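Trainee: got a predicted model here, sequence first, then my questions.
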Amino acid sequence: MGEMTERLLRADLSLWPQGSVANNRLGWLRLPNTTEAELRDLFAMANTIDQHSVIYVGMGGSSLGAMTMAQMKKRSGPQNGRNVIFVDSTHPNFIASLPTTDTAVVLASKSGTTTEVDTIFDFFWARMKDPSRFLVITDKDSPLEKKADERGVRRIVTTPSDVGGRYSVLTGFGTVALALLSVSMEDMAAPFTGARGADLDHAEEVALNIFNQISQGRDRLSIYSPKDLDKVPMWLEQLIAESLGKQNKGIVPLPFDDNKEALDRVSGYIEAETLHELGAKFFEWEVITALLGSLLQIDPFNEPDVAAAKAATKSILESGQFLDEPGVDISQIDRSLEAILTERDYVALGGFLNPDRYEEGLTVRDQLENKFTPHAVTYGLGPRFLHSTGQLHKGGPNTVVMAQVVESTKYEHVPIPDRNYGFAELFRAQADGDLQTLRSRGRRALRFKS
């Protein structure tokens, strides 16, 4: 085993700069040894849920790991027939369309203070008010745990406080979703046996290679996986972007990149055909990311720039002062970007759109990539990306050009209980807050309307 990996496994805090939060963020190293009893408890709990549909609400690492687990489970073996709907948007029309009949709701938030999760919890509680149909995943003693306890929800799954959200896929944030779809304990145990057998020598080699490539100016990581496992690159994107995009350093992860031969690219292929193999890749890439933080001399466990956009959103909602900026028509996006792109830039396409329009955003991304090759183009759906690549956009290399896309259609009025704003106002404030924060950090940020 390599020297850096040995130091990591013994929790040597000197790997990272003084003042890092690593002393309370290394609990993920013990997660491969999660006991069968813990997994059996979650599996038994999931089997007591009578509802056919389960809405799983979470943002960033609290949901992307769960999505990845669920996608692999559906791909690699039989399921129990339950329909799991992942929700990581506050778009009012989308929220209003979600089912409430024959439906259970899972609320997932590490901190227990995630605005999206808290407001959607209150929305469904006002409509259902059946504690047996609610499950909560959060850290012990969080505000969300307190609210869930007061409401008497069916189950509160507490997660280790020394595991950050983006490293939490092998906690309840990943395993509850797996339990909801699994038909056997073998399914539940597979990612953990895989993680215990992860190739950590290879992980250190990958970290050193990526660091050497960054040193030579190749700071874009093209991420590939089998086409029917598109959630795997999205999970890795948030892990790398939020962990390493700070202090004007980092590497730009590019899921589904079509220009892997470009001079600024490093290629990373994640091959996993089973839950066992997926568990190994989860742990290997967490190790790779932690080691890259050491090599780059940044703290891979904090997210110093994420809070700024949250604060801007809160300020807008409290003041009612939204941006008077409807945006340039999307038909002009090529011309607008052409005027400001420089040689080392990449485009971050941020779509504050109804999730039902996700594919439309992908089409725009592909068109931009074809137009501006070899410039990289990333795509994220808001507010999801605020909890993943948002840190990179604000704290990583200032080579990003944000192209925010908002809708010109009118939103439905969907009230949020006990708030003086609804989901339409929240969604709009999140878009405005992100734009304001990017510009305050000296980032080039444009708005387009679709």
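Mentor: Yep, it's here.
Trainee: going forward, measure contacts and count neighbours with C-alpha atoms only.
Mentor: Fine.
Trainee: ranges for the helices of the stretch 351-450 of the chain?
Mentor: 358-372, 390-395, 423-440 (DSSP state H, counting those that start in this stretch).
Trainee: the residue lying closest to residue 34 once chain neighbours are set aside: neighbour count?
Mentor: Distance criterion Cα to Cα, 6 or more residues apart in numbering; nearest residue to residue 34, sequence neighbours excluded, is residue 192 at 7.2 Å. Neighbourhood size, residue 192 [other Cα atoms under 10 Å]: 27.
Trainee: next: the one 4 residues further on.
Mentor: Other residues within reach of residue 196 by the criterion other Cα under 10 Å amount to 17.
Trainee: list the contacts for the nearest residue to residue 103 once chain neighbours are set aside?
Mentor: Using Cα to Cα, 6+ apart and skipping residues adjacent in sequence, the residue nearest residue 103 is residue 53, 4.7 Å away. Contacts for residue 53 were tallied using Cα atoms under 8 Å, 6 or more residues apart in numbering; they are 82, 83, 84, 85, 102, 103, 104.
Trainee: quick one: which of the residues you listed is nearest residue 243?
Mentor: residue 85 (27.0 Å; Cα to Cα).
Trainee: tell me the helices and strands packed up against the host helix or strand of the closest one.
Mentor: Per DSSP states H and E: residue 85 is located in strand 83-87. Under the contact definition 3 or more Cα pairs under 8 Å, 6 or more residues apart in numbering; DSSP states H and E, strand 83-87 sits against strand 53-57, helix 172-181.
Trainee: now it: how far from the chain's centre is it?
Mentor: Relative to the chain's own centre, strand 83-87 is displaced by 15 Å; criterion: Cα atoms, centre = their mean, to the nearest Å.
Trainee: if we can go back for a sec, Serialize the helices and strands packed on strand 83-87 to JSON lines and add fields for distance to residue 264.
Mentor: Formatted as JSON lines, the helices and strands packed on strand 83-87 follow (distance: least, Cα to Cα, whole Å):
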{"stretch": "strand 53-57", "distance to residue 264": "36"}
{"stretch": "helix 172-181", "distance to residue 264": "33"}
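Trainee: so for residue 435, which of the ones you listed sits nearest?
Mentor: strand 53-57 (24.5 Å).
Trainee: buried residues in whatever helix or strand comes next after that closest one, which are they?
Mentor: As assigned by DSSP H and E, the chain's next helix or strand after strand 53-57 is helix 61-76. Across helix 61-76, burial judged by 16 or more other Cα atoms under 10 Å covers 61-74.
Trainee: tell me the angle of helix 61-76 relative to strand 53-57?
Mentor: 140 degrees (axes from the mean of the first three to the mean of the last three Cα atoms, to 10 degrees).
Trainee: want to compare, so here's the second one:
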Amino acid sequence: MKKISPDGNVSFTWSLGPYENFLERRLSVLKRVRFAERLWSGDPTLWKRDIQHETIIRRALGWLHLAQAMEKNLSTLLDFASEIRRGGYRHVVHLGMGGSSLAPRVLREVVPKTKPGLPVEILDTTDPHAIGEVERRLPLPRTLFITASKSGTTVENLALEQYFYTKLTKLKGPRAGENFVAITDSESPLEKRAQERSFRRTFRNVPNVGGRYSALSYVGLLPAALMGIDLTGLLRRARQMEERCGPTVQPEENPALILGAALGELCRQGRDKATFLMPPELAPFGLWLEQLLAESTGKEGKGILPIVDEPLGTPSTYSRDRFYVAISLRGKSSPFHTFLRHMEERAEPVLKIVMEDPFDLGQEFLRWELATATAGAILRINPFDQPNVQESKERTERLLHKFQTTGRLSQPKPLLERKTVRFFGSKKLLRDGDPLHSFFEGIRPGSYIAMLAYLPETSTIVDRLQKLRRRLRDTFRVATTLGFGPRYLHSTGQYHKGGPNKGFFIQLAAEDEEDLSIPDRPYTFGLLWQAQAWGDLGALQKHRRRALRIDLGPNPSKGFEALAQRVRKL
């Protein structure tokens, strides 16, 4: 087990087994090409050498100096949080997708609140049940809505903002804008809407920062300030990591470059599934890491697939296409200690990060951003674009446009229909009469199963999906992921279509129990949710991915039981 001297308060150790030499050689290469120096100076040729990519990259490196930039804005954030509390607001709802919502979710769940603050809800879905539940539970006139979107055109944000703005207009008339705050880029459509609607405030984000690299920008820090989190402590830890990984630090002493070199080299050697092991108190951090790695590296047929929150199994059920990253808190017992010891005895690649306390997330945000950028250079891809994300959006838009002219949502006929479930997919899956059995015929070592759920994210449904996930992992001995739509479209969706063609995609849906109209739109939230599911299924099929949709019917409980019985027969 090798160890770098503590990164401030954080311990970082690794045991790569037969891959140690690959790491050492890569660190020598990074030193020879002056990688750290060129990274901090914003040299786009570290990743690509064509004008189109270089332009994208130059406009995407503002995150490198976020901690320093945001320290100058601390008083603005703290004064605003005090203003909101004094104004009688009692709740905050953060509207955002992908990188505009995951950092606030992590901070809310992981970091302790040391100052007076307000409860913050994260609404990153088009599920009408979840939206309606927030509306029923919170007093809207005393609720502040943050709408966060870099482009200002995110379809989910547009619908959610319109829905709650219309509700508040009925309650407060022309003063409805007092309940809204925007986080966006300068001169975006959202900034213009905020002006037209007299939003309470618009926070123009630091330029040249992509969504998944924006944790330490207004996107993460404004909700954190409203929650009562100590921003000074969070940014101080980030600055410590910045110093440890600066332009003059040699790669072999640079905790971010060591991590990035390990990620990139393990992926190049066929270990492309990063299996994260975290205790419950840190588990939300996995969602942020999932988007960062998957959306940054999953392109050009390459990429690192993050495996997050997978139920723990016995070592024998894990295939040799994985490596393991354990992140824990110092002094806390780890449920993964015995498992990791067995993996190290088998010479499996293991990396361990031990944080002193949750405020070390400030360090970890920056470390993982730097490491991901480094891994991208090793894989020779651009980690700052997402070329395949737009495809699902465009297909969704076409379905909605067709609905406006025909009055119905276009969808294919089911392959097989039973009392409780319906199967949709390629007709080839009917060759032996059982679509599920045929679907898994081509699975092999190195494959992965992605469960894509367009279902209410209730504890009961999550538990059932995790049990199904465990069963599939143990049956086929392959890595598994679980994502809820449409959130995963802004996270692992890029990897699904742009990464290696190794996935087996199971889309799960059910009939909506309730629905909500979207003001000034000819469709409902439920219809938008369905269109997003069908649009992504079509995009997967266009890329020749193995995809199967299973509708669980009007009673998901019975549908799950019927599906579980079929899975047990595999």
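Mentor: Okay, I see it. What you see is a predicted model; the values in this text were computed from it and never measured.
Trainee: aligned partner of the residue nearest to residue 103 of the first structure in the second structure?
Mentor: Alignment note (TM-score structural alignment): residue 53 of the first structure maps to residue 91 of the second structure.
Trainee: got the contact list for the equivalent of the residue nearest to residue 34 of the first structure over in the second structure?
Mentor: Alignment note (TM-score structural alignment): residue 192 of the first structure maps to residue 235 of the second structure. Going by Cα under 8 Å, 6+ apart, residue 235 of the second structure touches 67, 71, 216, 362.
Trainee: which residue range of the second structure does the strand holding residue 85 of the first structure align onto?
Mentor: By TM-score structural alignment, strand 83-87 of the first structure lines up with residues 119-123 in the second structure.
Trainee: whereabouts in the second structure does stretch 150-170 of the first structure align?
Mentor: Counting by TM-score structural alignment, stretch 150-170 of the first structure sits on residues 196-216 of the second structure.
Trainee: show me what residue 411 of the second structure aligns to in the first structure.
Mentor: In the first structure, residue 411 of the second structure lands on residue 323 (TM-score structural alignment).
Trainee: Three-state assignment for that match, please.
Mentor: Look at residue 323 of the first structure: counting by DSSP: H, G, I helix; E, B strand; the rest coil, its state is coil.
Trainee: same check on the one 3 residues further on?
Mentor: Taking three-state DSSP as the rule, one finds residue 326 of the first structure in the coil state.
Trainee: roughly how far apart are the nearest residue to it once chain neighbours are set aside and residue 121 of the first structure?
Mentor: Ranked by Cα to Cα, 6+ apart and with sequence neighbours excluded, the top spatial neighbour of residue 326 of the first structure is residue 449, at 6.7 Å. The spacing between residue 449 of the first structure and residue 121 of the first structure, counted by Cα to Cα, to the nearest Å, is 30 Å.
Trainee: so between these two, which is more surrounded?
Mentor: residue 121 (23 against 20).
Trainee: wait, doesn't the more buried one sit right on residue 109?
Mentor: No - using Cα atoms under 8 Å as the test, residue 121 of the first structure is too far from residue 109 to be in contact (11.1 Å).
Trainee: can you map out the helices along the stretch 51-200 of the first structure?
Mentor: 61-76, 92-97, 115-128, 143-151, 172-181, 185-196, 200-215.
Trainee: buried stuff in the last one?
Mentor: Same thing as helix 200-215 of the first structure. 200, 203, 204, 206, 207, 208, 210, 211, 213, 214.
Trainee: just put these in TSV and tack on distance to residue 442 of the first structure.
Mentor: What follows is those, written out as TSV (distance: Cα to Cα, whole Å):
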residue	distance to residue 442 of the first structure
200	39
203	35
204	34
206	32
207	30
208	31
210	27
211	26
213	27
214	23
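Trainee: now which residue in the second structure aligns to residue 295 of the first structure?
Mentor: Using TM-score structural alignment, residue 295 of the first structure pairs with residue 378 in the second structure.
Trainee: mean per-residue distance, the helix or strand that contains its match to the first structure?
Mentor: Residue 378 of the second structure belongs to helix 361-379 when assigned by DSSP H and E. Helix 361-379 of the second structure differs from its equivalent in the first structure by a mean of 0.6 Å after superposition (mean Cα distance after the TM-score superposition for the first structure).
Trainee: need the contact list for the residue nearest to residue 102 of the first structure when sequence neighbours are not counted.
Mentor: In space, and not counting its chain neighbours, residue 102 of the first structure is closest to residue 51: 4.9 Å by Cα to Cα, 6+ apart. Neighbouring residues of residue 51 of the first structure by Cα under 8 Å, 6+ apart: 102, 103, 104.
Trainee: what about the first one, distance to residue 130 of the first structure?
Mentor: Meaning residue 102 of the first structure. In terms of Cα to Cα, residue 102 of the first structure sits 12 Å off from residue 130 of the first structure.
Trainee: more neighbours: these two, which one.
Mentor: Set residue 102 of the first structure next to residue 130 and count neighbours by other Cα under 10 Å: residue 130 wins out with 15 against 11.
Trainee: to what extent is residue 429 of the first structure buried, counted in neighbours?
Mentor: A count of nearby residues for residue 429 of the first structure, using other Cα under 10 Å, gives 24.
Trainee: please name the nearest non-neighbouring residue to residue 171 of the first structure.
Mentor: Residue 171 of the first structure's closest residue in space is residue 159 (Cα to Cα, 6+ apart), at 6.4 Å.
Trainee: residue 141 of the first structure versus that neighbour, what's the distance?
Mentor: 10 Å.
Trainee: same question, residue 329 of the first structure
Mentor: Taking Cα to Cα, one finds residue 329 of the first structure at 47 Å from residue 141 of the first structure.
Trainee: ok, now residue 2 of the first structure?
Mentor: Counting by Cα to Cα, the gap from residue 2 of the first structure to residue 141 of the first structure is 38 Å.
Trainee: over to residue 251 of the first structure?
Mentor: Taking Cα to Cα, one finds residue 251 of the first structure at 35 Å from residue 141 of the first structure.
Trainee: and residue 373 of the first structure, by the same measure?
Mentor: Counting by Cα to Cα - residue 373 of the first structure and residue 141 of the first structure are separated by 49 Å.
Trainee: quick revisit: quick one: contacts for the match of residue 295 of the first structure?
Mentor: 261, 264, 265.
Trainee: go again using 6 Å as the cut-off
Mentor: residue 264 (Cα atoms under 6 Å, 6 or more residues apart in numbering).
Trainee: I am finished for the moment; much appreciated.
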